[in-house]
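Colleague: no sequence for this one, just the structure:
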């Protein structure tokens, strides 16, 4: 896998406890919406484990954009604390791209994205790319968060749904009792019945799941309960993100 040098351009707060990091896009780095990269911030010999110097992130930016963007929940891990400490202009390395959580070529079949929390990141790239390409495919996003305050990219997603008639957003909040914001959308957890209801009328949907491993596993079970063929489900789990 080829290694590229990138420069940190900006940090951006997306939600409570969630930051985006913007990097220059190196010449020759081409990717498909939904793919990922490894961000490298040091040498293996300088750290207790590889996790302290290297992490895998989905690329939030779309392929046509002139920068690379990743987003992550900020934890107290050595990697994330060091990443947060880098000043604008710092030089880092990436490897990639790789990953198969990408859109297929059959536009007649609908796409259903199911995301929990920071699992939204690969779908942001795909949705931005779909809007840019004016992709003629029905796309439904089921996006679950605890509170609006925790929901990265929520405003952008709402705007995308307003401007793209082929894209529908259903965001649900599971802990509104802990929120200081108003919310008029869906609440509660996704279940098989709700998923069936939301997907009613879609043509032969293909399901994409992204989020913490426990959510991915739970969504696989719910889709099975809802009668979805496992061959129509693609997933990606975000360990420790």
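Modeller: Nice, I can see it. Quick caveat, the model's predicted, so the values are computed rather than measured.
Colleague: when you work out contacts or count neighbours from here on, use the C-alpha atoms and nothing else.
Modeller: Fine.
Colleague: in terms of helices and strands, where is residue 9?
Modeller: Under the criterion DSSP states H and E, the helix or strand holding residue 9 is strand 3-15.
Colleague: helices or strands next to that strand in the packing?
Modeller: When contacts are defined as 3 or more CA pairs under 8 Å, 6 or more residues apart in numbering; DSSP states H and E, strand 3-15 sits against strand 18-24, strand 91-98.
Colleague: quick one: closest of these to residue 159.
Modeller: Among the helices and strands packed on strand 3-15, strand 18-24 comes nearest to residue 159, with 19.0 Å by CA to CA.
Colleague: most packed of the helices and strands packed on strand 3-15?
Modeller: Stretch with highest mean neighbour count among the helices and strands packed on strand 3-15: strand 18-24 (a mean of 20; mean count of other CA atoms under 10 Å).
Colleague: can you name the next helix or strand after that strand?
Modeller: strand 36-40.
Colleague: what's in contact with that next one?
Modeller: With CA atoms under 8 Å, 6 or more residues apart in numbering as the test, strand 36-40 has contacts from 53-59, 92-99, 122.
Colleague: could you tell me the end-to-end distance of stretch 80-92?
Modeller: End-to-end span of stretch 80-92 (CA to CA, to the nearest Å): 14 Å.
Colleague: also stretch 38-56?
Modeller: First-to-last residue span, stretch 38-56, CA to CA: 4 Å.
Colleague: go through it and flag the buried ones.
Modeller: 38, 39, 40, 41, 42, 52, 53, 54, 55, 56 (16 or more other CA atoms under 10 Å).
Colleague: another structure for you, compare them:
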């Protein structure tokens, strides 16, 4: 098991409960957009408390970035991350992950499940290959939308938000279910990428299959 001790370069808020954490990049460390690693905090109590987080920087960046949703209702790893500052150390481990770009299609994310798609779309945008990819993003409220301005810039009208606990004229107010998918998608042979809470991913995966999508066009984390 690889271990890399890296110093934090910066910690910045993204939303009310999401942080952007930039750290040093070890020599020779590389990943494919969509992949993740396990991270622990280099403090006695937390060294063995590893949690999976997705890379949200580009692979050719001089630093690594993680976009992390934090939970303050218990004294866990993400709550501890909120207390850290530049110069503190994290421990990175092996690179892993099943989500990677396989061609144009539809991306479906729930909450912090957006994170594997951040690096994918940043890379596509940099390469001028965003094409007709679409992103459907479900959140509880508008305050929860991660990197809203960035996704609007990269995707324009192909960035579609829906909120489940807030009604607003700006976004849809519905769950991503069979009715939603039938309304917004007309080609079920294209690529589908799904990431979010386990129950949501399973439900959408099953619904896509009901609507004609085959197993080999659906990408999820395993």
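Modeller: In hand now; what should we look at? Quick caveat, the model's predicted, so the values are computed rather than measured.
Colleague: with distance to residue 32 of the first structure as added columns, please give the helices and strands packed on strand 3-15 of the first structure in a markdown table.
Modeller: Converted to a markdown table, these look like this (distance: least, CA to CA, whole Å):
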| stretch | distance to residue 32 of the first structure |
| --- | --- |
| strand 18-24 | 17 |
| strand 91-98 | 8 |
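Colleague: out of these, which gets nearest to residue 81 of the first structure?
Modeller: Closest to residue 81 of the first structure of these, according to CA to CA: strand 18-24, at 11.7 Å.
Colleague: aligned partner of residue 188 of the first structure in the second structure?
Modeller: With TM-score structural alignment as the criterion, residue 188 of the first structure lines up with residue 174 in the second structure.
Colleague: isn't that match right next to residue 166, touching?
Modeller: No. With contacts counted by CA atoms under 8 Å, residue 174 of the second structure stays clear of residue 166, the gap being 9.6 Å.
Colleague: now do the SS call for the most far-flung residue of the second structure relative to its centre.
Modeller: Using CA atoms, centre = their mean, the residue of the second structure lying farthest from its centre is residue 44. It sits 28.6 Å away. With DSSP: H, G, I helix; E, B strand; the rest coil as the basis, residue 44 of the second structure sits in coil.
Colleague: now do the strands in the second structure.
Modeller: 4-13, 18-24, 36-41, 51-54, 63-69, 89-96, 105-110, 134-139, 159-163, 191-195, 218-219 (DSSP state E).
Colleague: and residue 146 of the second structure, which of those strands is closest to it?
Modeller: strand 18-24 (7.7 Å).
Colleague: how big's the offset between the closest one and the first structure?
Modeller: Comparison of strand 18-24 of the second structure with the first structure after fitting gives an average deviation of 1.6 Å (mean CA distance after the TM-score superposition for the first structure).
Colleague: and that strand, how far out from the chain middle?
Modeller: Relative to its chain's centre, strand 18-24 of the second structure lies at 14 Å (CA atoms, centre = their mean, to the nearest Å).
Colleague: and stretch 110-118 of the first structure, by the same measure?
Modeller: So, by CA atoms, centre = their mean, the centroid of stretch 110-118 of the first structure is 8 Å from its chain's centroid.
Colleague: now swap in stretch 13-25 of the first structure and tell me
Modeller: For stretch 13-25 of the first structure, the distance to the chain centre is 12 Å (CA atoms, centre = their mean).
Colleague: surely residue 176 of the first structure and residue 149 touch.
Modeller: No. Using CA under 8 Å, residue 176 of the first structure makes no contact with residue 149, being 9.9 Å away.
Colleague: any idea how far the counterpart of residue 197 of the first structure in the second structure is from residue 1 of the second structure?
Modeller: With TM-score structural alignment as the criterion, the equivalent of residue 197 of the first structure in the second structure is residue 183. From residue 183 of the second structure over to residue 1 of the second structure the distance is 46 Å, taken as CA to CA.
Colleague: all set now, cheers.
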